[in-house]
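Asker: No sequence on hand, only this structure:
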């Protein structure tokens, strides 16, 4: 329990239903859907559509979506993979012939087919009561009538000014006064509102066929893209079974590859060999072990994980408790493992929503346009800001994540779900690109090893060992930073905080819900 003498957030409590998001307006819109009798899936879609307008640096209908849904908190968990594919013409030889050795992140080649709208439609088909005609209304209103820019969003807008100034149509759509939006500005996007109205009227086909798709393809081909109308029309969402592992008597579930949730599960398998309780939550030892687990897990991911439609991935073998034994046995408390330096090609941004409704339907839902403001390409007439998720591909013929026509890139966004004896306990997620597996592990071990409530677990100072450097938030104590340096870690502070996060804990005995939302973003948990 937090001390009320110090700044902080209380957990949010409710009996009927709850949502936690990265923006209070999205939380409010989702709760209004729940109060009208909508399901957790309905609320998540409404919130995500709205966030695509009011948090444009993180998400939008030009991006991708993953979800885990468990009916009534006790049923079968279903995983939804709404990640887009590369254009069918995007073969590696095309790039190599033109001496393109990595995907430029603000080029048309970084734009994979947006999967979010089809994923939303698929989730609503299976678990919703409402349709786009109701759920898109808050987003339409925000786009057409305007929304007020929140502080964290303004922070990101300022940091991405040069990118937006040099993008395709971004100056017109996202720099309306020639400068970044600041907190308190009112932004209107009537073209995006018109696009959302078409989706509200005609559903997913309005996005993937007809004038909207034609405009996206025309925009992309006009700047060198390989996209076709067939690439959009043929897009589908994969409905599949989650993968999981056990930690401290709980089961932890993730979407399977091409999602990177397997990375978090490998981290948990490694950390399960250590008694973290021996070390303080803000200690050199705890941060060191987390970094070593991450380095091993990310190396394994780079070697073994990509789109399973294009390579064989032995998930069961990777998740076997003995799989990483060779590396675990070499972990030292007085120095670093000698491991190859893993440098993933992208470290993007995202939004995460968690919802539990009055029937205890559980929804863990994530939506992203990859890097902040995606590719910085806005479709000419539609106002759709397109993701740069294909920047996650390699242009290396021998690499499992090499670009290929119709292939999905190794992703970064991961919704998570904690269960016990088959019952949903906590849908949760931590945003922040490559940080997400580490962030989820950090939050979960804060709860299960250190006894934090969901808000304390989210608030705790964070670090990410990435590209050979331990990136640490300013809130990490100086003594911990010094101790990590003595162990051989190269450390640096980060400009922006590491990710964001939301979680809802379900207490089945009391019949209550407890929510937390990250102060690193503008949002909140809200219930009734």
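Answerer: Yes, it's here. If you're wondering where the values come from, they're calculated on a predicted model, not measured in any experiment.
Asker: contacts and neighbour counts: CA atoms only from here.
Answerer: OK.
Asker: Can you tell me the element the residue nearest in space to the middle of the chain falls in?
Answerer: With distances taken as Cα atoms, centre = their mean, residue 413 lies nearest the centre of the chain, 3.4 Å away. Assignment of secondary structure by DSSP states H and E places residue 413 within no helix or strand.
Asker: swap in residue 218?
Answerer: Following DSSP H and E, one finds residue 218 within helix 211-222.
Asker: just so I have it, where are all the helices in the stretch 101-250 of the chain?
Answerer: Taking DSSP state H, counting those that start in this stretch, the helices of the stretch 101-250 of the chain run over residues 116-127, 132-135, 137-145, 151-159, 161-165, 170-174, 190-202, 205-208, 211-222, 229-233.
Asker: ok, residue 158 touching residue 175?
Answerer: No - Residue 158 lies out of contact with residue 175 (Cα atoms under 8 Å); the separation is 10.6 Å.
Asker: Neighbours of the residue nearest to residue 379 when sequence neighbours are not counted, how many?
Answerer: Take residue 379 and drop its neighbours on the chain: the residue closest to it by Cα to Cα, 6 or more residues apart in numbering is residue 216, 5.2 Å away. For residue 216, the neighbour count with other Cα atoms under 10 Å is 29.
Asker: dropping in the other structure now:
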């Protein structure tokens, strides 16, 4: 059966429950998370089960060859924890090496030098080890079953898979292993992945050493060497996730939390700080007046993020100053309510990833905001022979400009686009929402727009995700603003009159605007409300009882 994937002519109600909810971009992955909850697992167990199932059912967005980040809300302590599961550059990847080989300011998108150590496997294991209740064998069991028995491919996944089959998978070493005789599977067609089933089984039994030190590691190094890269067994064996202090700002009584750099979550927080003094709730949601303010705040936030976001082990990032209300007050002076600012630059604070995102809240109120990604679809498209997953190209986000904070260097983590989010109430630190919007540089923009919808407009999660979005396209000037079908034409024209270079987007182009999940907790009833993005194949589902 064929359908137009991007004509949103129907509506969804939010999913409401007392007993725990899983929301993700693939129903089969949601079912995997619910199965683990029903076995006695908590939000951490279910999130990893869902992430692993997504690695099977949506390999063009995520997998063992990618990275992951996690925010975990522990209900008993009302505290938010952050896990950085991103990988580092190989020891041999130096700026001098790249200069000698004639590269410019950035690496080519799918070059083997863009392969950083895949961090997802360690992130899964570390999340379960710290917060989970179940053994990995049970947590990864549903994903193993899906990979071994096969699954019917979902419509949007099939569309993107077919495109990748003619691009990086067609030319990458072993890339055709993730195709059906050179083509992407059709919607509803069964795809089996016995190599990935074997990899997941080994990890379930042996833990992360199976990936970073065993046969899988040897296969990764072998294929990277064959492709012309420089990743080694020593690079893989040295990898570890890091638990870090999350960063946050308050916005109208709500604490919004993000992982700290090297992720770009700070961009969403900077924009919220800038917007806090405006009465957005008095402006129509899709009016030019409101969208202009959001766009200008996001431009200023991106200017700072592009300049300051890097691996904090290698560069000083003035987080406290950047996130201060005083700094926001100074930067806010650059916003003209009537005109677009064509020359946004980063500020100087005064002293003092095609991706999958999933959300889980369990019956006890624990929440896991989890994001997993290859970047640019299948990443490099390079596949370790026989193991059923492709290797990411996160190193493409390194700068090759000498002295830049994000300059490529051995053992360094690159600027990372994937970001989970969490929100708690300022008055008592209770859970407000577990949420995220995936999609490269759209992600902080999606976080901002969903946050405003939830707080200023008090929309339910599904309505917040259904609302048409803008996207400042990844351009050094930040001058092009894509506007999704559903934003009134009069608003588009008025934004153009204000000096914005607008680009209306409809049809399949709507993938630009990301794919999100939201689970909100009602403070009075303790009831969970959830939504899943119509721009994806997924859904939010709940357990029937505890």
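Answerer: Noted; the coordinates are in hand. In this text the structure is predicted, and so the values were computed from the model without any measurement.
Asker: What residues sit buried inside the helix holding residue 218 of the first structure?
Answerer: 212-220 (16 or more other Cα atoms under 10 Å).
Asker: Ok, stretch 114-133 of the second structure next?
Answerer: Under the neighbour-count criterion of 16+ other Cα under 10 Å, stretch 114-133 of the second structure has 114-128, 131-132 buried.
Asker: one step back: what's the match for the residue nearest to residue 379 of the first structure in the second structure?
Answerer: Aligning on TM-score structural alignment places residue 216 of the first structure opposite residue 220 in the second structure.
Asker: what's the matching range in the first structure for the helix or strand hosting residue 84 of the second structure?
Answerer: According to DSSP H and E, residue 84 of the second structure maps onto strand 79-85. The alignment of strand 79-85 of the second structure onto the first structure (TM-score structural alignment) covers residues 76-82.
Asker: repeat for stretch 188-198 of the second structure
Answerer: Under TM-score structural alignment, the counterpart of stretch 188-198 of the second structure in the first structure spans residues 184-194.
Asker: what's the span of that stretch, first residue to last?
Answerer: For stretch 184-194 of the first structure, the separation between the terminal residues is 24 Å (Cα to Cα, to the nearest Å).
Asker: and it, how far from the chain's centre?
Answerer: 24 Å (Cα atoms, centre = their mean, to the nearest Å).
Asker: list the buried ones in that stretch?
Answerer: In stretch 184-194 of the first structure, counting by 16+ other Cα under 10 Å, buried: 187-194.
Asker: for the equivalent of residue 150 of the first structure over in the second structure, what are its contacts?
Answerer: Aligned by TM-score structural alignment, residue 150 of the first structure pairs with residue 154 of the second structure. Shown in contact with residue 154 of the second structure (Cα atoms under 8 Å, 6 or more residues apart in numbering): 26, 187-188, 537.
Asker: Going by neighbour count, which of these comes out on top?
Answerer: Highest count within the contacts of residue 154 of the second structure by other Cα under 10 Å belongs to residue 26, 25 neighbours.
Asker: Might one say that that residue is in contact with residue 57?
Answerer: Yes - Residue 26 of the second structure is in contact with residue 57 according to Cα under 8 Å; the separation is 7.3 Å.
Asker: Please enumerate the strands of the stretch 201-350 of the first structure.
Answerer: 238-240, 243-247, 250-254, 349-356 (DSSP state E, counting those that start in this stretch).
Asker: quick check: the shortest one aligns to which part of the second structure?
Answerer: Under TM-score structural alignment, strand 238-240 of the first structure corresponds to residues 242-244 of the second structure.
Asker: would you say residue 47 of the second structure is within a helix?
Answerer: Yes - counting by DSSP: H, G, I helix; E, B strand; the rest coil, residue 47 of the second structure falls inside a helix.
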